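Colleague: Mind looking at a prediction? Sequence and model below.
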Amino acid sequence: MDILESDKRYRKKTLATVWNVVPKLLPFLKTSCIYFVLWLPLNEPSWYSALIKCLPILGLCFFIGAHAASLRHLTPYARMVFLGLLFSALGDVCLIWPACFLHGMVMFGLAHLFYTFAFGLRPFNLRLFVLLALLSGAFYTVLFPYLQEPFVYMVGGYAALIGTMSWRALARVRLSSYHRSWARISAALGAVVFMVSDCTLAVDKFCFPVPHSRLLIMSTYYAGQLLIALSVLETSDDFLWKMK
């Protein structure tokens, strides 16, 4: 009976959290709609296009700030995710101009580092590390014949960073119901969807045109960032780099 009562209280708390979250997500939801409705042409880069593209990510920054304000505390985990979002927004700005593509890769690489710091090293999960290392290596092997310097090194380093970020996000999801957390699952799904976005972008840019690539890339990108941002709703100390 105690377990059932605890489960009911948990569900009520989760429902209350959802109702509190929706208003804070309105800037993200509205600016995402604006991006897809305007659908500004890629062959006309401008600061206006850059603003429209990065506004949804800044909306997620607002979401984290509003959540922290309601708690009167910004957790270390939320701080790392917030910084990851900021560098993602900078990456969005850089990618508007083809000449700044490498700069955009650097910004997103830093974003993945901050996400990795947020997710921490607990639990380590060596098997998952080996699996994702093999998958990242296989994908890089497919891209390698199409790459020219400096992308040979940059894409390899970026693949390692996003693979590491995804490993840490997925490793935090426990199989037992006691340890399972919807926030950890949200972060893990966000990392996977983010990786799908980046893989699609890489294939479309370096290998061959992907049908409806922009729609696929941007929809998965915003969805992935949203899922990662939502994970701050659960207080966590897993950002600490401990092995146990």
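Modeller: Nice, I can see it. These numbers come from a predicted model, not from an experiment.

Colleague: CA atoms for contacts and neighbours, from now on please.
Modeller: Fine.

Colleague: any chance you could map the helices in the protein?
Modeller: With DSSP state H as the criterion, the chain has helices at 2-38, 47-71, 76-96, 101-119, 126-143, 151-171, 182-202, 213-230.

Colleague: Tell me what angle the third one forms with helix 47-71.
Modeller: Relative orientation of helix 76-96 versus helix 47-71 (axes from the mean of the first three to the mean of the last three Cα atoms, to 10 degrees): 170 degrees.

Colleague: this is the other structure I want to compare:
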Amino acid sequence: MLTFSGKKFSVVYSLIVIAELITGSSESLMSWHYIFKPAIVISLLIFFLLKCKTLNKKLRLIIASALLFSLAGDILLMFVNQSPNYFLFGLVAFLLAHVMYVIAFLKHRNKNLNPLGFIAFLIIYAAGLFYLLKDGLNDMLIPVIIYMLVILSMSTSAFLRKGNVPKMSYTLVFLGALFFMMSDSILALNKFYEPLAFSNISIMLTYALAQYLIIIGILKLDQASR
């Protein structure tokens, strides 16, 4: 269950996300998009820093770094129409965010858990996605392959927390990792395969939900330690 402050934040966060979905889909409101899109991660970062006091200091730093890299990626991807380099830089920023999450999740790895079944599922999923993307990747082939490997590693590391953290923390973080993978998949299909209807809404909605679930899930460790 969320604390009272968690519920209040969830309402504020939902309003920010809704505002971004509206402004990001309207040419006339696009100037507000440049405020509300970064506000999603900024609000999460502020909430996390206010609520993570009893978490391990290194874990706090790693999670904060993941959010900062995510923020950098969000900002860079807002300017992809000005130069294709912004997409590559944004990709690198999110890759680093995923690496930070991998490091954070592996701190609570259940060494007795066998991930081979889950990894097999991820490989099948990634192979199917790559089959659709490969003809449109061109110069982005290697960067996208590297990115796919990192986000699959992030999902696997989230899975490996099972049985070694409180159930709610595991479930929220694991679902967040899956939503992150879903968001990136939609983005990749929209950019390298074919334009998808309402892609801006589906990408941002799954992304915002992913980040929210991961951060709330990590904060459940803080609550469990009290």
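Modeller: It's in. A quick note: this is a predicted structure, and the numbers were derived from the prediction, not measured.

Colleague: Minimum distance to residue 236 of the first structure: which of the helices of the first structure has it?
Modeller: Ranking these by distance to residue 236 of the first structure, with Cα to Cα as the measure, places helix 76-96 first at 6.7 Å.

Colleague: Provide the aligned range in the second structure for that closest one.
Modeller: Residues 58-78 of the second structure are the counterpart of helix 76-96 of the first structure, counting by TM-score structural alignment.

Colleague: tell me which residues of the matching stretch are tucked away?
Modeller: 59-60, 62-78 (16 or more other Cα atoms under 10 Å).

Colleague: Show residues contacting that stretch.
Modeller: With contact meaning Cα atoms under 8 Å, 6 or more residues apart in numbering, stretch 58-78 of the second structure is reached by 34, 37-38, 41-42, 44-45, 48-49, 52, 86-87, 89-94, 96-101, 103-104.

Colleague: Show me how to select, in ChimeraX, the buried members of the residues you listed.
Modeller: Buried residues among the contacts of stretch 58-78 of the second structure (16+ other Cα under 10 Å), as a ChimeraX selection:
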select :34,37,38,41,42,44,45,48,52,86,87,89,90,91,92,93,94,96,97,98,99,100,101,103,104
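
Colleague: Distance to residue 236 of the first structure added to the helices of the first structure, as JSON lines?
Modeller: Shown next, in JSON lines, are the helices of the first structure (distance: least, Cα to Cα, whole Å):
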{"stretch": "helix 2-38", "distance to residue 236 of the first structure": "16"}
{"stretch": "helix 47-71", "distance to residue 236 of the first structure": "14"}
{"stretch": "helix 76-96", "distance to residue 236 of the first structure": "7"}
{"stretch": "helix 101-119", "distance to residue 236 of the first structure": "9"}
{"stretch": "helix 126-143", "distance to residue 236 of the first structure": "22"}
{"stretch": "helix 151-171", "distance to residue 236 of the first structure": "13"}
{"stretch": "helix 182-202", "distance to residue 236 of the first structure": "10"}
{"stretch": "helix 213-230", "distance to residue 236 of the first structure": "13"}
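
Colleague: what does residue 110 of the first structure align to in the second structure?
Modeller: Residue 110 of the first structure maps onto residue 96 of the second structure when the alignment is built from TM-score structural alignment.

Colleague: who's in contact with its match?
Modeller: Counting by Cα under 8 Å, 6+ apart, residue 96 of the second structure touches 66, 69.

Colleague: And residue 34 of the second structure, what's its match in the first structure?
Modeller: Using TM-score structural alignment, residue 34 of the second structure lines up with residue 50 in the first structure.

Colleague: any idea how far residue 208 of the first structure is from the residue lying closest to its match once chain neighbours are set aside?
Modeller: The spatially closest residue to residue 50 of the first structure, leaving aside those adjacent along the chain, is residue 93, at 4.9 Å (Cα to Cα, 6 or more residues apart in numbering). Counting by Cα to Cα, to the nearest Å, the separation of residue 93 of the first structure from residue 208 of the first structure is 24 Å.

Colleague: same deal with residue 27 of the first structure?
Modeller: From residue 27 of the first structure across to residue 208 of the first structure, the span is 35 Å (Cα to Cα).

Colleague: swap in residue 173 of the first structure?
Modeller: For residue 173 of the first structure, the distance to residue 208 of the first structure equals 35 Å [Cα to Cα].

Colleague: which of these two has more neighbours?
Modeller: Neighbour count, other Cα atoms under 10 Å: between residue 173 of the first structure and residue 208, residue 173 has more, with 19 against 10.

Colleague: What lines up with that one in the second structure?
Modeller: Match for residue 173 of the first structure (TM-score structural alignment): residue 162.

Colleague: Looks like its match contacts residue 170 (just checking).
Modeller: Yes - with contact defined as Cα atoms under 8 Å, residue 162 of the second structure reaches residue 170; the gap is 5.9 Å.

Colleague: Grab the most central residue of the second structure for me.
Modeller: Centroid check for the second structure by Cα atoms, centre = their mean gives residue 180 as the closest residue, at 4.2 Å.

Colleague: In the first structure, what residue corresponds to residue 8 of the second structure?
Modeller: With TM-score structural alignment as the criterion, the equivalent of residue 8 of the second structure in the first structure is residue 23.

Colleague: Could you tell me how many residues sit around its match?
Modeller: Residues within reach of residue 23 of the first structure, counting by other Cα under 10 Å, total 12.

Colleague: which residues does residue 181 of the first structure contact?
Modeller: Taking Cα under 8 Å, 6+ apart as the test, what residue 181 of the first structure contacts is residue 173.

Colleague: go on, the one 5 residues further on?
Modeller: For residue 186 of the first structure, the contact set (Cα under 8 Å, 6+ apart) comprises 227, 228, 230, 231.

Colleague: Just put the residues you listed in JSON lines and tack on neighbour count and distance to residue 168 of the first structure.
Modeller: Output for the contacts of residue 186 of the first structure, formatted as JSON lines (neighbours: other Cα atoms under 10 Å; distance: Cα to Cα, whole Å):
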{"residue": "227", "neighbour count": "21", "distance to residue 168 of the first structure": "15"}
{"residue": "228", "neighbour count": "26", "distance to residue 168 of the first structure": "12"}
{"residue": "230", "neighbour count": "22", "distance to residue 168 of the first structure": "17"}
{"residue": "231", "neighbour count": "23", "distance to residue 168 of the first structure": "14"}
